[in-house]
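A.B. asks: Predicted structure and sequence below. I'll ask about it afterward.
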Amino acid sequence: MTKLSFPRPDGVAPGNGYSHVVTGPGQWVAIAGQVALDADGKFVGVGDPAAQARQVFANLDACLKAAGATFADVVKMTYFVTDIAYLPAIRAARDAYVDTANPPAGTAVQVVALFSPDALLEVEAYAVIN
C-alpha cells in the first residue's frame, strides 16, 4: 500500500466527499472507465443507478487487484453520469470501498450519453502503488 498524503489547500472550500489534492510516491496505475458489465459482458442493473454503481465499483476493485493495488492506493476518480441525480447512489457504492475520511480526488461530469443507452455511469480511476 502506498503512503498517500491529503494536503488541505488554503483558500479552497472543503470538498464534499472528495479531496482536492492527493500525492504519493510510487508507480502510476490507470484504470479505464468501468461500466456495469458483469464478467460475461452483460449489463447489471439496467435502469437502476444504485445497482450499476455497485457493479462499477466491483469492477474497479477487480481491476485494481489485477494491478496489485487497492482502493487505498486510488488518488483520483472521474465519474461520468447521464444524470447528476445519480451521485448519491454512486457515493453510497463508493463509500463501501474508500476511506471516507480521506477520499480520493474526484470529478463528476454529467454527459449526454455513454457508449450504450443501458449505461448510466462510468468511472475511471488512477492509483499510485509502490
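C.D. replies: That came through, no problem.
A.B. asks: C-alpha only now, for contacts and for neighbours.
C.D. replies: OK.
A.B. asks: Compute the number of surrounding residues for G33.
C.D. replies: Neighbouring residues of G33 were enumerated by other C-alpha atoms under 10 Å; the total is 17.
A.B. asks: Counting neighbours, which bits of the helix or strand containing it end up buried?
C.D. replies: G33 is part of strand 27-34 when elements are defined by DSSP states H and E. Buried residues in strand 27-34, counting neighbours by 16 or more other C-alpha atoms under 10 Å, are found at V29, I31, G33, Q34.
A.B. asks: and the comparison structure, right after this:
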Amino acid sequence: MSKEFFSPATLPPPVGYSHVAKVNKGTLIYLAGQVSSDASGALVGEGNFEAQVERVFANVKIAIETAGATMADIVKMNVYLVAEVDPAEVPKFRAIRDRYINTQTPPASTLVVVTRLARPGWLIEIEAIAALDD
C-alpha cells in the first residue's frame, strides 16, 4: 500500500497538515477541512455566508480534482457551521452544495454547529472523503 500527501499550490498554505491524503488501494482520498480562504490564505467573503460557502466548495473541488477524483466521487462530507450563522441561511448552503455534488447519489453527510472555527471570520468548514475504483 502506498500513501501520498500533498497540498495543491492553488489552496491556502497549510500549517502542520496536508490538504490531501491519498491511499492507493481501492483508493480512498481524505480531504482536510477546507475553509473560505484563497491560495494566499486570505479570507474570502468576510461576514458573507453565501460567498464563504461558494469558496469552500470551490476549494473542495480543487483539492479533490488534484487527487485525481471528481466531486461525484465524494462518499462522506462533514460540514461545520459556526453558531453565528442563522439557521435560515442553511438553504443557501444546500443550494450551493447541490451544484457541486452528485444529487442523484449524494454523499453521506454530517452538519455540525460549533462555537467557532480555528480562525476568526470563517463561518463554514468542510472535510470530505472520496473513493475511487481501481
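C.D. replies: Looks like it arrived, so ask away. In this text, all values refer to a predicted model and were calculated from it rather than measured experimentally.
A.B. asks: Quantify their similarity with the TM-score.
C.D. replies: Comparing the two superposed chains by TM-score structural alignment, normalised by the length of the first structure, the resulting TM-score equals 0.77, with 106 aligned residues with a C-alpha RMSD of 1.4 Å.
A.B. asks: And the strands in the second structure?
C.D. replies: In chain order, the second structure shows strands spanning 2-6, 20-24, 28-34, 74-82, 108-114, 124-131, with DSSP state E as the criterion.
A.B. asks: Could you measure from A21 of the second structure over to G33 of the second structure?
C.D. replies: A21 of the second structure sits 12 Å away from G33 of the second structure, taking C-alpha to C-alpha, to the nearest Å as the criterion.
A.B. asks: Give me the mean deviation of the longest helix along the second structure from the first structure.
C.D. replies: The single longest helix within the second structure, with elements called by DSSP state H, is helix 49-66. Per the superposition on the first structure, helix 49-66 of the second structure and its aligned residues are separated by 0.4 Å on average (mean C-alpha distance after the TM-score superposition for the first structure).
A.B. asks: Report the inter-axis angle for that helix versus strand 124-131.
C.D. replies: Taking axes from the mean of the first three to the mean of the last three C-alpha atoms, to 10 degrees, helix 49-66 of the second structure and strand 124-131 form an angle of 30 degrees between their directions.
A.B. asks: picking that back up, for G41 of the first structure, state which of the buried residues of strand 27-34 of the first structure is nearest.
C.D. replies: Of all the buried residues of strand 27-34 of the first structure, the one with the least separation from G41 of the first structure (C-alpha to C-alpha) is Q34, at 11.7 Å.
A.B. asks: Now do the contacts for that closest one.
C.D. replies: Taking C-alpha atoms under 8 Å, 6 or more residues apart in numbering as the criterion, Q34 of the first structure is in contact with V56, N59, L60, E122, V123, E124.
A.B. asks: can you list those in CSV and add neighbour count and distance to G68 of the first structure?
C.D. replies: Compiled in CSV, those are given as follows (neighbours: other C-alpha atoms under 10 Å; distance: C-alpha to C-alpha, whole Å):
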residue, neighbour count, distance to G68 of the first structure
V56, 26, 18
N59, 20, 14
L60, 23, 12
E122, 21, 22
V123, 23, 19
E124, 19, 17
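A.B. asks: That's all I had, so thanks and see you.
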